[in-house]
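*Asks:* fold the stuff below for me.
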Amino acid sequence: MKRIYDFGRNPAQRNYTVTDLKALKGSDRKLSMSNPADRDQITACVDAGIDLFVVGTDQMEDVRELAPTHFAGAGSTWAQFGSDDEIVAHAFEAMRRGADMYYTLRSFDVMECMAREGIPVQSHIGLIPTFSHHYGGLRAFGRTSEEAMQVWERLKRMEDVGVFAVEVECLAEEVLLAINDKTSVVTFSLGSGMGGDAIFSFVADVCGEASEEEKPPKHAHAFGDVGRLHKQIHEERVAALGEFHREVVDGNFPYAPTNIGMKPDEKDKFLDALEGWTPTHQ
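*Replies:* Reported below is the predicted structural model:
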């Protein structure tokens, strides 16, 4: 555990620092990474020993309460802000709240601006779902030599402007294995094989939360079956609400044990008072 000051100038501790993650390059150690979406999931990830988090900026207060020592990134979606100034301002806000890095898909100029100000910047290579219109839909990347070189050149451009880390999504495993040690950029592999410095997967995928109708992506592997529990909870909820409705309609509920009674002898006093009551003013 490392003693630090966070980017809001608060004394803190972290399980991993920027320097620690950079030092993973070339090592056999792989870190786990996931995206807890609420307080229950944050606590579950902590209890499970997950190493690194990526969350929404509005979750940072919960993360710092429930996982005060975890390295946690925040960020914004591509279309969340219109101007460069807005996104840079949001990056500073995320860091003030306790983020350890900031995710952006915006231009190299924006990435360079943030990095120049000292913000550890994370971006994205391989499949970027936001840009799937440009790619002809959701698909794998780097399956040809030409496309693999395009991904490599984009990564090197990011490195040149100061990007600290990238999510590598659905890139051919051979490509990431070949390029990972040729860059100082920390890589988070999502569906891109064992070449990443950390292995990232979504909480919903890890826990098996997809419904029977949903088809998880190829990279998703369910280590649990929380979806079954969600279905069971829904069925139990429907059954309970249905029984409540029927008992109300049949005139049986509320049941006597659920009702409140007056103190002894107070009912008759109240009824006498009510019978003899006259308004004091009209």
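
*Asks:* contacts, neighbours, all on C-alpha from now
*Replies:* OK.

*Asks:* check contacts around the residue nearest the centre of the chain.
*Replies:* Most central in the chain under C-alpha atoms, centre = their mean is Asn35, positioned 3.1 Å from the mean C-alpha point. Contacts of Asn35 were listed using C-alpha atoms under 8 Å, 6 or more residues apart in numbering, and they are Phe53, Val54, Val55, Ser201, Phe202, Val203.

*Asks:* sequence B follows; please return its structure for comparison with A:
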Amino acid sequence: MNDRTPFGEQNPAYGHLHFYFKIPRSIDRKMNIAAIRKRKNSSEKIIMLTCYDYSTALLLDSLGVDLLLVGDSLGMVMLGYDSTVPVTMEEMLHHCKAVSRGAKNSLVVGDMPFLSYQISNEEAIKNAGRFLKEAGCDAVKLEGGIEVADKISAMVKAGIPVMGHVGLTPQTASSLGGYKVQGKDLDSAKKLLLDAKAVEEAGAFSVVLECVPAPLAALITEKISIPTIGIGAGPECDGQVLVTHDLLGMFEKFTPSFVKKYANLAPIIKDAINNFIEDVKNDNFPDDDHSFSGNSEVIEKLKWGK
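*Replies:* The predicted structure is shown next:
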């Protein structure tokens, strides 16, 4: 069928009564789990960025970002917490709903907050299901390896796509000695490899490797069959993720050493706001170009009570 043939033109192969339908040249297609899996060992890297609101989702979605991660990092970036630990299910669902409304093509992944999955398999399935059913997410992400493999397996069996996360796990960073590189000695490197394999065997469709030495991340990527998505884990992973506010230079409180700033928007935003403040104080805004004109006769009648 020729997509350039307009509706109603006769199809010479079938006579008068058959017509071509006009088919659009390109149809936007929602990213899906199978497509992400196919990126394993592919020349086309997986692109994932954090996203916490509707307007940012529209922008990232329009640029072809594969996955939008509504990370519990929103606790620090958007809500002002000192860590990700205080973030609640209701806060995560609120932000996931907004992102899902703006993401027409990107796959939306909701981050399961602390204690939303650790208590029991049943609790994990129930809370993960809320991300899909209430918030419109396509998948969930949870932190941990061997110790949460049963939770991942239970969720996958319930029909919930799961992304794993090993290495530095911010929800339990205090037990890991803080926010630092993981897997630097033999024992911890072995543990990370076993964690990644456990996540794979439990049925996760991909796994985030955070703050892992590049050679170890490369080895893990080679040894498991699901895509790896790195954040501070070197170039050999199957994809990369960053906090959007970090790469745009919008969050000045702290920037991890592995982040490359592609812009420095904080000073630009500050300049714009300062200019607005000065214009308002000096009666330069709003001016005639930014005000609505009215009917002078109407105003005069109002003045005289007519």
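
*Asks:* give me the TM-score for these two chains.
*Replies:* Here the superposed chains carry a TM-score of 0.76, computed using TM-score structural alignment, normalised by the length of structure 1; 246 aligned residues with a C-alpha RMSD of 2.9 Å.

*Asks:* now the aligned partner of the residue nearest to the centre of structure 1 in structure 2. Nearest residue, chain neighbours left out?
*Replies:* In structure 2, the residue equivalent to Asn35 of structure 1 is Thr50, according to TM-score structural alignment. Closest residue to Thr50 of structure 2 apart from its sequence neighbours, by C-alpha to C-alpha, 6 or more residues apart in numbering: Leu69 at 4.5 Å.

*Asks:* so what's the residue mapped onto the one you found from structure 1 up against?
*Replies:* Using TM-score structural alignment, the equivalent of Leu69 of structure 2 in structure 1 is Val54. In this structure, Val54 of structure 1 makes contact with Met33, Ser34, Asn35, Pro36, Ala72, Gly73, Ala74, judged by C-alpha under 8 Å, 6+ apart.

*Asks:* how about Val203 of structure 1?
*Replies:* Contacts of Val203 of structure 1 (C-alpha under 8 Å, 6+ apart): Ser34, Asn35, Pro36, Gln41.

*Asks:* checking the third one next. Helix, strand or coil?
*Replies:* Yep, that's Pro36 of structure 1 we're talking about. Using DSSP: H, G, I helix; E, B strand; the rest coil, the structure places Pro36 of structure 1 in coil.

*Asks:* that one reaches Cys45, doesn't it?
*Replies:* Yes: using C-alpha atoms under 8 Å, Pro36 of structure 1 makes contact with Cys45 at a distance of 7.0 Å.

*Asks:* quick check: the residue nearest to Thr50 of structure 2 is in a strand.
*Replies:* Yes: under three-state DSSP, Leu69 of structure 2 falls within a strand.

*Asks:* and it, how far from Met48 of structure 2?
*Replies:* Here Leu69 of structure 2 is placed at a distance of 7 Å from Met48 of structure 2 (C-alpha to C-alpha, to the nearest Å).

*Asks:* just His165 of structure 2 next, same as before
*Replies:* 14 Å.

*Asks:* ditto for Ser55 of structure 2
*Replies:* In terms of C-alpha to C-alpha, Ser55 of structure 2 sits 17 Å off from Met48 of structure 2.

*Asks:* more neighbours: these two, which one.
*Replies:* It is Met48, of Ser55 of structure 2 and Met48, that has more neighbours when counted by other C-alpha atoms under 10 Å, with 25 against 15.

*Asks:* can you pull the contacts of that one?
*Replies:* Contacts of Met48 of structure 2 by C-alpha under 8 Å, 6+ apart are Val65, Asp66, Leu67, Leu68, Leu69, Gly239, Gln240, Val241, Leu242.

*Asks:* cutoff 6 Å now
*Replies:* Going by C-alpha atoms under 6 Å, 6 or more residues apart in numbering, Met48 of structure 2 touches Asp66, Leu67, Leu68, Val241.

*Asks:* so what corresponds to Ala89 of structure 1 in structure 2?
*Replies:* In structure 2, Ala89 of structure 1 lands on Lys126 (TM-score structural alignment).

*Asks:* what's the answer for Lys25 of structure 1, then?
*Replies:* Counting by TM-score structural alignment, Lys25 of structure 1 corresponds to Lys40 in structure 2.

*Asks:* hang on, its match packs against Pro227?
*Replies:* Yes: under the criterion of C-alpha atoms under 6 Å, Lys40 of structure 2 makes contact with Pro227 at 4.8 Å.

*Asks:* shared neighbours, the two?
*Replies:* Asp238.

*Asks:* the more surrounded of the two?
*Replies:* Remark: of Lys40 of structure 2 and Pro227, Pro227 carries more neighbours, 27 against 22, as counted by other C-alpha under 10 Å.

*Asks:* how far does stretch 106-126 of structure 2 sit from the chain's center?
*Replies:* Relative to its chain's centre, stretch 106-126 of structure 2 lies at 16 Å (C-alpha atoms, centre = their mean, to the nearest Å).

*Asks:* select the longest helix from structure 1.
*Replies:* If you go by DSSP state H, structure 1 has its longest helix at helix 226-249.

*Asks:* now do the strands in the stretch 1-150 of structure 1.
*Replies:* Applying DSSP state E, counting those that start in this stretch to the stretch 1-150 of structure 1 gives strands spanning 2-5, 11-14, 31-34, 52-54, 71-75, 101-103, 121-126.

*Asks:* so what touches the first one?
*Replies:* Read it as strand 2-5 of structure 1. With C-alpha under 6 Å, 6+ apart, strand 2-5 of structure 1 has contacts from Pro11, Ala12, Gln13, Arg14.

*Asks:* which of the residues you listed sit farthest apart?
*Replies:* Farthest apart among the contacts of strand 2-5 of structure 1 by C-alpha to C-alpha are Pro11 and Arg14. That separation is 10.4 Å.

*Asks:* neighbour count winner among these two?
*Replies:* Ranked by neighbour count (other C-alpha under 10 Å), Pro11 of structure 1 and Arg14 place Arg14 first, with 19 against 10.
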